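From the sequence below, what's the structure:
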Amino acid sequence: MFIVSLHYTQPLEVVECQLQAHRAFLDRFYQQGVFIASGRKVPRNGGVILAKGVTHAELEKILDQDPFRAQGVADYQITEFTANRTSADFAGLLEL
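Below is the predicted model of the structure:
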C-alpha cells in the first residue's frame, strides 16, 4: 500500500483551475480499485492519496496522468507501507 503526499507548488488559484480534471483523474483510479482514500491536507497546502494493488513503478505511471503533476501544480512524495493491523472496519487492507 502507498501513501501519496502532494504538496502544492502553485498558488491555490492555479490549483483550482486544475481541480476538476484532477478529480476526474481520481475517479478513474477509484473505479479501477487503485485509490482507496484521498483528501486535502489541513491547512490546504496539498493532499493525500492512499493507493493499493500496484507496484511503485505502476503508481508512478498512474500519477504521471494526474493533471496536477502534468501541469506542475504539485510535487509528490510516495511512501510504501505494509498494513499489519487495522480496525475491524478496514481488515480488507491487511497485507499479511
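
From here on, just use CA atoms for contacts and neighbour counts.
Noted.

For the chain, just list every one of the helices.
With DSSP state H, the ranges of helices along the chain come out as 12-31, 56-63, 67-70.

In TSV, list those helices along with distance to Ile49.
Listed next are the helices of the chain as TSV, based on distance: least, Cα to Cα, whole Å:
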stretch	distance to Ile49
helix 12-31	9
helix 56-63	10
helix 67-70	13
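
Looking at those helices, spot the one closest to Asn84.
Go through these one by one with Cα to Cα and the one that ends up closest to Asn84 is helix 56-63, at 19.0 Å.

can you list contacts of the closest one?
Here helix 56-63 makes contact (Cα atoms under 8 Å, 6 or more residues apart in numbering) with 69, 80.

Sequence B follows; please return its structure for comparison with A:
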Amino acid sequence: MFVLELSFTAPIEAVDAAHAAHVAWLDEHYAAGLFLASGRKNPRDGGVILAVAEDRAHIEKIVSGDPFVTADVCAYRVTEFVATKTAPALEGYRETLR
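A predicted model of the protein is given here:
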C-alpha cells in the first residue's frame, strides 16, 4: 500500500487551474481500483492519496501522469507501507510481512 503526499509548489491560482484535470485523473484511478481515498490537506497546501499497486514503479508511473505534476504545481512524496492491520472495510487490502 502507498501513501502519496502532494505538496503544492505553485500559487493556489495555478493549482486551481489544473484542478478539474486532476479530479478526472483521480476518477480514472479510482475506477481502476488503485486509489482508496484522497483529499486536501488542511491547511490547503497539498493533498493525500491512499493507493494500492503491485509495486512502487507502477505508482511512480501513475504519479508522473497527474495533471498537477505535468502542470508543475506540486511535488509528490511516495511512502510504501505494509498494511498489516485495517478497518473491516479495508480487510481485502491487509498484507502480511514477508
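
ok, the closest residue to Ala14 of the second structure other than its chain neighbours to Pro67 of the second structure distance?
If the residues on either side of it in the chain are set aside, Ala14 of the second structure comes closest to Val73, at 6.7 Å by Cα to Cα, 6 or more residues apart in numbering. When Cα to Cα, to the nearest Å is applied, the distance between Val73 of the second structure and Pro67 of the second structure equals 9 Å.

contacting residues around the most centrally placed residue in the first structure?
Residue closest to the average C-alpha location in the first structure (Cα atoms, centre = their mean): Ile49, at 2.6 Å. Taking Cα under 8 Å, 6+ apart as the definition of contact, the neighbours of Ile49 of the first structure are 3-5, 35-39.

Next: Ala18 of the second structure.
Residues in contact with Ala18 of the second structure (Cα under 8 Å, 6+ apart) are 67-68, 71.

Distance from stretch 37-45 of the second structure to the middle of the chain?
Stretch 37-45 of the second structure sits 11 Å away from the centroid of its parent chain (Cα atoms, centre = their mean, to the nearest Å).

Also stretch 16-34 of the second structure?
Taking the mean C-alpha point of stretch 16-34 of the second structure and that of its whole chain, the gap between them comes to 10 Å (Cα atoms, centre = their mean).

could you flag which of the contacts of Ala18 of the second structure are buried?
Among these, those classed as buried by 16 or more other Cα atoms under 10 Å are 67-68.

Identify, from the contacts of Ala18 of the second structure, the entry nearest to Val15 of the second structure.
Sorting the contacts of Ala18 of the second structure by distance to Val15 of the second structure puts Phe68 at the head of the list, at 7.0 Å, by Cα to Cα.
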